[in-house]
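1. 3D, please:
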Amino acid sequence: MQKLNFPSYPFRFKNSENKVAIFDEIRKKFVILTPEEWVRQHVIQFLLLEKNYPKSHINVEKLLKINDLKKRYDVVVFNPDGTIFILVECKAPEIKISQGTFDQIARYNMTLNAQYLMVTNGHNHYFCQMDYKQELYQFLQELPNYQLL
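-> This is a model prediction of the structure:
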């Protein structure tokens, strides 16, 4: 897999039915290593090791219903009260981040109401803080660390 714009992390791999799988610490299982999964696993390690979010506050690839459509979010970080602090949308490295990507995470967030959004393809990362009162979002240089909450 290609080098991404994240620090290097020690991942566990195995071959399964002629496919490479990577261990997901959150789901506690090996998952098939696709380009998007490579980005997702880097995001998880980034949240755990760089931003110090507890493993118990992170959830990966769960079903989400939007207007009777079934969708899956990539990664969320929960607040201790169960509300969503960060919503992350991951794309494969070869996928360009576009307005459509931001529209997708905005649709998901209409249901989830996260305080922060992150969009990444592993090379380019975008961070936003939501302002629900003024109905806008502000781009940030980075996400807050867990200790700062």
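2. Could you use CA atoms for every contact and neighbour count after this?
-> Noted.
3. what about the residue nearest in space to the middle of the chain, helix or strand, and which?
-> For the chain, residue 88 is the residue whose C-alpha lies nearest the centre (C-alpha atoms, centre = their mean; 3.1 Å). In this assignment (DSSP states H and E), residue 88 forms part of strand 84-90.
4. this one next, for a side-by-side:
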Amino acid sequence: MKQDLNRVQLPILNLPPFEPKLQEIDGKLGIFDSLRKKYLILTPEEWVRQHWINYLIHHLSFPKGLVALEKGLTYNQLQKRTDLVVWNNEGNPYLLIECKAPQIKLSQKTMEQACLYHQEIKSKFLIISNGQQHVSLEWNADEKKFIQLKHFPSTPN
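-> All right, here's what the predicted structure looks like:
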């Protein structure tokens, strides 16, 4: 059954809207990922991630070359993947973004998962987002704790 891509209803997120390229892939809806330059199956989490990519590059002016998807890491001998990592000009992790589907609540468990990833990545900033709500944190290395921010981090120097 062919989908009418013009009639697809996608959730409106609390991020600037954009016009994604959509395409059918094996009977499923796909979205074009401008970083990997290919279509991916459009899951609710992917919808949030693609909004963040668009927001970082087109609204916050993060250089596209410093934004990376799904960096692999090992935690407790398990292979895990981060959603988005933004690097600074020296090649160090600057911002880690953990994306959840819009219907997933940003719970203590979600925060703990993102903090575990942060322990491995060691980025200066961490954002946890389900597209509707966002938590923006800055790591204070001296106090070894996060400080919640009222804004998103600006581009790395």
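5. What residues in the second structure pair up with the strand holding residue 88 of the first structure?
-> When the second structure is aligned by TM-score structural alignment, the counterpart of strand 84-90 of the first structure is residues 93-99.
6. Give me the mean deviation of the matching stretch from the first structure.
-> Stretch 93-99 of the second structure, aligned to the first structure and superposed, deviates on average by 0.3 Å (mean C-alpha distance after the TM-score superposition for the first structure).
7. who's in contact with that stretch?
-> 45, 48-49, 82-88, 114, 118, 121-131, 153, 156 (C-alpha atoms under 8 Å, 6 or more residues apart in numbering).
8. Now the buried members of those residues.
-> 45, 48-49, 82-88, 114, 118, 121-131, 153, 156 (16 or more other C-alpha atoms under 10 Å).
9. Take these and keep only those in strands.
-> Those of these mapping onto strands are 84-87, 125-129, per DSSP state E.
10. can you list those in CSV and add distance to residue 141 of the second structure?
-> Listed next are those as CSV, based on distance: C-alpha to C-alpha, whole Å:
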residue, distance to residue 141 of the second structure
84, 21
85, 19
86, 19
87, 18
125, 11
126, 13
127, 17
128, 19
129, 23
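11. from those residues, which two are the most distant?
-> 87 and 129 (18.8 Å; C-alpha to C-alpha).
12. Distance of whatever residue of the first structure lines up with residue 133 of the second structure relative to residue 78 of the first structure?
-> Here residue 133 of the second structure is matched to residue 124 in the first structure, going by TM-score structural alignment. The span separating residue 124 of the first structure from residue 78 of the first structure equals 23 Å under the rule C-alpha to C-alpha, to the nearest Å.
13. What's the local residue count around the aligned partner of residue 44 of the second structure in the first structure?
-> For residue 44 of the second structure, the aligned residue in the first structure is residue 35 (criterion: TM-score structural alignment). Residue 35 of the first structure has 18 neighbours, counted by other C-alpha atoms under 10 Å.
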